[in-house]
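A.B. asks: Need coordinates for the below:
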Amino acid sequence: MANKLRSFSMLLLISVTLLLNFQCIPCESSSGAKILFYFAWSSYSNKLAVWPLVEKLAERNHSITFLSPHLPIIPPIPRVTEFRPKGLVKYFRQHEETLFRDLISLKIKAQREGESLKDPREAMTVEACGVTFKSVEFKPWIEGTKFDLVVIDSPNNECGMAVSLKLKAPFIFYTASGSLEPWQAEVFGIHDERLPEIVDGMVKKPNVIERLVHNLSPVWSYYARAYYLLPKLEKISKKWLELPTIPSFTELEKNASLVLHNGHTSVEAGKQLPGFFIPVGGMRCSSSKEVLSDDLAKFLTEKGQDGFIYINFGTMVDFYKAPDVVVTKFFDALRNVNMPILWKWGSKAMPANAPENVFFASWIPQNAVLGHKMLKVFIYHGGPLSTQEAIYHGVPVIVFPLTIEGDRQAKIVEHFGIGIKLDVALFTQYELTTSIRNILKDNSYRKKAIKLSALYKDRSQDPKVTAVWWIEYVLRHQGAYFLKPQSTYLQWHQRRLLDAWGLLILSTVLSIVVFIKLVKFCSWGKSKPVQTPAQGKKQHSYLKGKDKLS
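C.D. replies: As a prediction, this is how the structure comes out:
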């Protein structure tokens, strides 16, 4: 009988323990969620940068839908669906060809005309939002789909916030470029002492004019965007998503649960960001599954044993469309370099009069090439993902920035001394040849690149693991609005303490004025005594006698 009681007690204890553990599972796990990645107006590089996170979430049994205009990733991944609205695909292909494939020519033309290269992002943000929502397959898709979370590529995809509103799901931002626009300082409540790092991207000791610009630039860009861009997106979203009411986007974007920041403190010169900014830069670098094709591997084995140079101007720019004068300067410079060159050309047709030491390819697995131990120099366009990969692998670079984002990446390169910046519109064949030779001969570039690589890799955990944990954190709590600082909800003048300083100055001035008035009032009774008639007559006689003597 005693044995039966002990057996029953043990069974009861095990049952209670299992029941308690089962009840706690929902608190500790968020597997099986449905997550939408909204990358409607994004480059292919942005998609590649976040794709390791998509794969990791799918491994953890989450169902992923990735909305973008780009070709699907091959091979397909279980539990990952790529949704490509036909209207968006058509629109993106048209503008990709006219605005980006020949970006080098546009850059040179603008510079010769004394103008800066026009930034098409705002106009394309509005247009891409409209063509996405108007696509025939979009409405039945969004009406028949439920998601637990929306991940939005920021900036240029603000309409994703309206999608999350329609789906009644929390949203987070992913900053694929790794840089922040000035207006984002206002949106995310970044304090004024951090603004130089947001505007310029680098730490320095600014003078009074620079500090003034740093403080006014975010305010100007914030309100220009609030009154010019966002109302257009609100109108499109309300109409095509059939939302009866919609809050202003300026307020809606403050509801972001967190920001997955595609950056890292080691290469951002001490940039200070709010606590709900989670640095996850380099996810693709640490998890790339790219391998060299047989022809590339053969080329590097046979001709790259003593080192080689790699040229790639990004996934959207086709170098073969560059002006002949630029191509000629590159060819002449490379002929003077006694080293094989691997070049992502963008076309299967090989150029005429090309140097014999150059191997051209229409596509190159960049991460695999940058990780090759014999790579000596990387020449590129200043793309954020390319900068990350070069830093991760410790490769010196020569950067030809083509966009505003490229200029920011060039500042990082120059600040850390890991490469040289050249202007694609003004460089000479001699400058390119000299720059390559300087990096090959001066070992300091590689030493600094290797040191920066060590700092970049030294983390407590893999950035994918960090990103997954925070995404599941948001899922577990149905949002994480409480992570944002109170400065997010302050006005621009309050965040800069102008009201506090104004009150202090005003009270000080008033105190001084009151003090002076009190002093005058108190000394009023101590004025000179009034003369009597006799004293006045005596003084008058004295002065009259004095006049006679004179």
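A.B. asks: C-alpha from now on. contacts and neighbour counts both.
C.D. replies: Fine.
A.B. asks: Show me the residue at the heart of the chain, geometrically.
C.D. replies: Ser179 (2.8 Å; C-alpha atoms, centre = their mean).
A.B. asks: Three-state assignment for that residue, please.
C.D. replies: Per DSSP: H, G, I helix; E, B strand; the rest coil, the local secondary structure of Ser179 is coil.
A.B. asks: check contacts around it.
C.D. replies: Neighbour list for Ser179: 198, 201, 262-263, 405 [criterion: C-alpha atoms under 8 Å, 6 or more residues apart in numbering].
A.B. asks: if we take those residues, which one ends up nearest to Trp492?
C.D. replies: Closest to Trp492 out of those is Ile198 (15.5 Å), distances taken as C-alpha to C-alpha.
A.B. asks: Please give the structure of this sequence too, so both can be compared:
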Amino acid sequence: MAAGRSLARWPLAALLLAACGGGGGWASASNVLMILTTPTPSHHIWSSPLVEALAARGHNLTVLSPTPLKPPRANVTDIVIEGSLEYTDADTDYHALTQISTLEWIRTTMEWYANSCNYSLSTKGVRQLFDYPDDFRFDLIVIEGSGGECLLGFVEKFGRPPVVAINGFGNPQWLNWNVGNPDHPAYVSHSQLTLRWPFSFTDKLKNVLMYLATLYHYYVEFLPANDRMLHTYFAGAVASRAAPVAETLANVSVVLVNAHHSLDGARPFVPALVPIAGIHIKQPKPLPKDLQQFLDGAPEGAVYFSLGSLVRSDRLGAQQRDALVGAFAALPRGVRVLWKWESDAPPPGLPPNVRVGKWLPQSDILAHPNVRAFISHAGMLSSHESTWRGVPIVAIPLIVDQYLNAARLQGLGVAEKLDYATLSKESVLAALTKVLGDPSYRERMRELSAVFRERPRPPLETAVFWIEHVLRHRGAPRMRAPTADMAWYELMLLDVAAFVLLVVAAVVAVIVLCARGVRRKIGGGKKKTE
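C.D. replies: Purely as a prediction, here's the structure:
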């Protein structure tokens, strides 16, 4: 009876696949589970093109996420994690967030990932997956590499299919460690530091301390917390057989990361770690008529202002809001500003050259030839879109990786960076005047854009290729670096160094003992002769 109730809850596509032997009856199609649980809109802006591309290739997808695919597709079964975005979008004090120390951000980030994963486990959406029979099989699981760790129990539940991890949040340290990718603090900046090469001694010291703190929080606190959640929610035989989260992560076939050397700097990549920055960027669509006319009527250039999908402009502090309004009013008469403002009531004192909108097609706006500057929080997706479209940035970083993104863009000469806490009319106006008036910012951004765009194949095609590679070969063990299985002391050759030191010490000890013996013998012979 219980089995019958579970079957009744199966999505139609899943039943069809079961009838076809778990997906084998589909021509050139596979049965793929995508676990995309990060409760922020930007992550799903980034991953939804991948869902669309895999569906267009004929694969049958079961997608667990906070946002269903729009428009829906016949071969995509959406399982919605209800209330997930609202869980994250609490009344956030962004000014307080800017005061958090870098070391504290590591702990805060790990706690946020763990808490959001725990929330997902308690939802009706995830319980739908729990109701699938344990003998149901997926050919592949695609899961977010940061924030989905507690859901890795589904790997055991569905017969240990190969796993591909994706990460829209750049390329944090732990993803590199999981696949054995070289991640040396001597030349790779921690993902939450704003270091630029070449590193000074102080930079390297800070970097090492951050790496050590991250190692502690990730392996001592974060992963064990995910193991506890997994064993709490995955009952019975699945929980008892499930491998520790760290072990499952170490056996991920491929990790697709939102990174590219043009912005992140050159560094080693093992075959299992594939950069795919820009997968969400599409050909620009025509703008709505009112927006097109507004931007067309900016002969001296237009400025686009948005703080992304997570940070709301209408929750800025009064000081910061008034600074922005004052700076926009002081711009030359021919410069217009398009501002993403989430409230019905506009900001007080809004000048006539500024237009606000609750939602604006950001990437399409940045493609308009009159847009000469982008005031941004320097989030990952916004930075990539601005670079792709060739628009210089005035960065106001607020949280996590935004500080590093802003520092990198400024170091490349395509951005000016402002401090949120000390934002003033004068500082905003000076940065805008510099970016709008100095053509070198736009020239350098166009050069950077050309490098960022130029790939052997488009980033979305790259992502689809490697996912299908894993499907075709039922995993990708040959792409796995041996460093992923080595202990830290083996990786640093400390065992070899210890052996060499031991041999050297033994040789020196023998030489010293022999010398003493010879000396005693010579000394004894002299006494006898006398």
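A.B. asks: which residues of the stretch 401-530 of structure 2 fall in helices?
C.D. replies: 402-411, 425-437, 439-453, 459-473, 488-491, 494-529 (DSSP state H, counting those that start in this stretch).
A.B. asks: for the ones you listed, which one ends up most surrounded?
C.D. replies: helix 402-411 (a mean of 22; mean count of other C-alpha atoms under 10 Å).
A.B. asks: give me the number of residues near Ser43 of structure 1?
C.D. replies: 17 (other C-alpha atoms under 10 Å).
A.B. asks: Next one: the nearest residue to it once chain neighbours are set aside from Arg408 of structure 1, what distance?
C.D. replies: Of all residues not flanking Ser43 of structure 1 in the chain, Met316 sits nearest, at 7.6 Å (C-alpha to C-alpha, 6 or more residues apart in numbering). Going from Met316 of structure 1 to Arg408 of structure 1 by C-alpha to C-alpha, to the nearest Å gives 18 Å.
A.B. asks: residues contacting the aligned residue in structure 2 for Leu233 of structure 1?
C.D. replies: Alignment note (TM-score structural alignment): Leu233 of structure 1 maps to Asn226 of structure 2. The neighbours of Asn226 of structure 2, taking C-alpha under 8 Å, 6+ apart as the test, are 114, 149-150, 245.
A.B. asks: where does Asn226 of structure 2 land in three-state SS?
C.D. replies: helix.
A.B. asks: Compare the contacts of Ser179 of structure 1 with structure 2 and list the ones that remain.
C.D. replies: Compared against structure 2 with both residues aligned by TM-score structural alignment, their matches' C-alpha atoms under 8 Å, these retain 262-263.
A.B. asks: Could you list which of the contacts of Ser179 of structure 1 belong to helices?
C.D. replies: 198, 405 (DSSP state H).
A.B. asks: one step back: now the helices of the stretch 401-530 of structure 2 in JSON lines, with distance to Asp131 of structure 2?
C.D. replies: Formatted as JSON lines, those follow (distance: least, C-alpha to C-alpha, whole Å):
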{"stretch": "helix 402-411", "distance to Asp131 of structure 2": "39"}
{"stretch": "helix 425-437", "distance to Asp131 of structure 2": "54"}
{"stretch": "helix 439-453", "distance to Asp131 of structure 2": "44"}
{"stretch": "helix 459-473", "distance to Asp131 of structure 2": "25"}
{"stretch": "helix 488-491", "distance to Asp131 of structure 2": "40"}
{"stretch": "helix 494-529", "distance to Asp131 of structure 2": "49"}
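A.B. asks: Which of the ones you listed sits closest to Val179 of structure 2?
C.D. replies: Going by C-alpha to C-alpha, the one of those nearest Val179 of structure 2 is helix 488-491, 13.5 Å.
A.B. asks: the strands in the stretch 51-200 of structure 1, which residues?
C.D. replies: Taking DSSP state E, counting those that start in this stretch, the strands of the stretch 51-200 of structure 1 run over residues 63-67, 80-83, 149-153, 171-175.
A.B. asks: In a markdown table, list those strands along with mean neighbour count and distance to Gln478 of structure 1.
C.D. replies: Converted to a markdown table, those look like this (neighbours: other C-alpha atoms under 10 Å; distance: least, C-alpha to C-alpha, whole Å):
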| stretch | mean neighbour count | distance to Gln478 of structure 1 |
| --- | --- | --- |
| strand 63-67 | 21 | 17 |
| strand 80-83 | 18 | 22 |
| strand 149-153 | 26 | 8 |
| strand 171-175 | 26 | 10 |
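A.B. asks: Using JSON lines, lay out those together with distance to Pro120 of structure 1.
C.D. replies: Listed next are those as JSON lines, based on distance: least, C-alpha to C-alpha, whole Å:
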{"stretch": "strand 63-67", "distance to Pro120 of structure 1": "21"}
{"stretch": "strand 80-83", "distance to Pro120 of structure 1": "24"}
{"stretch": "strand 149-153", "distance to Pro120 of structure 1": "17"}
{"stretch": "strand 171-175", "distance to Pro120 of structure 1": "18"}
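A.B. asks: right, and those strands - which one's nearest Gly189 of structure 1?
C.D. replies: strand 171-175 (15.0 Å).
A.B. asks: Need the contact partners of the closest one.
C.D. replies: For strand 171-175 of structure 1, the external contacting residues (C-alpha under 8 Å, 6+ apart) are 149-155, 161, 164, 255-262, 479.
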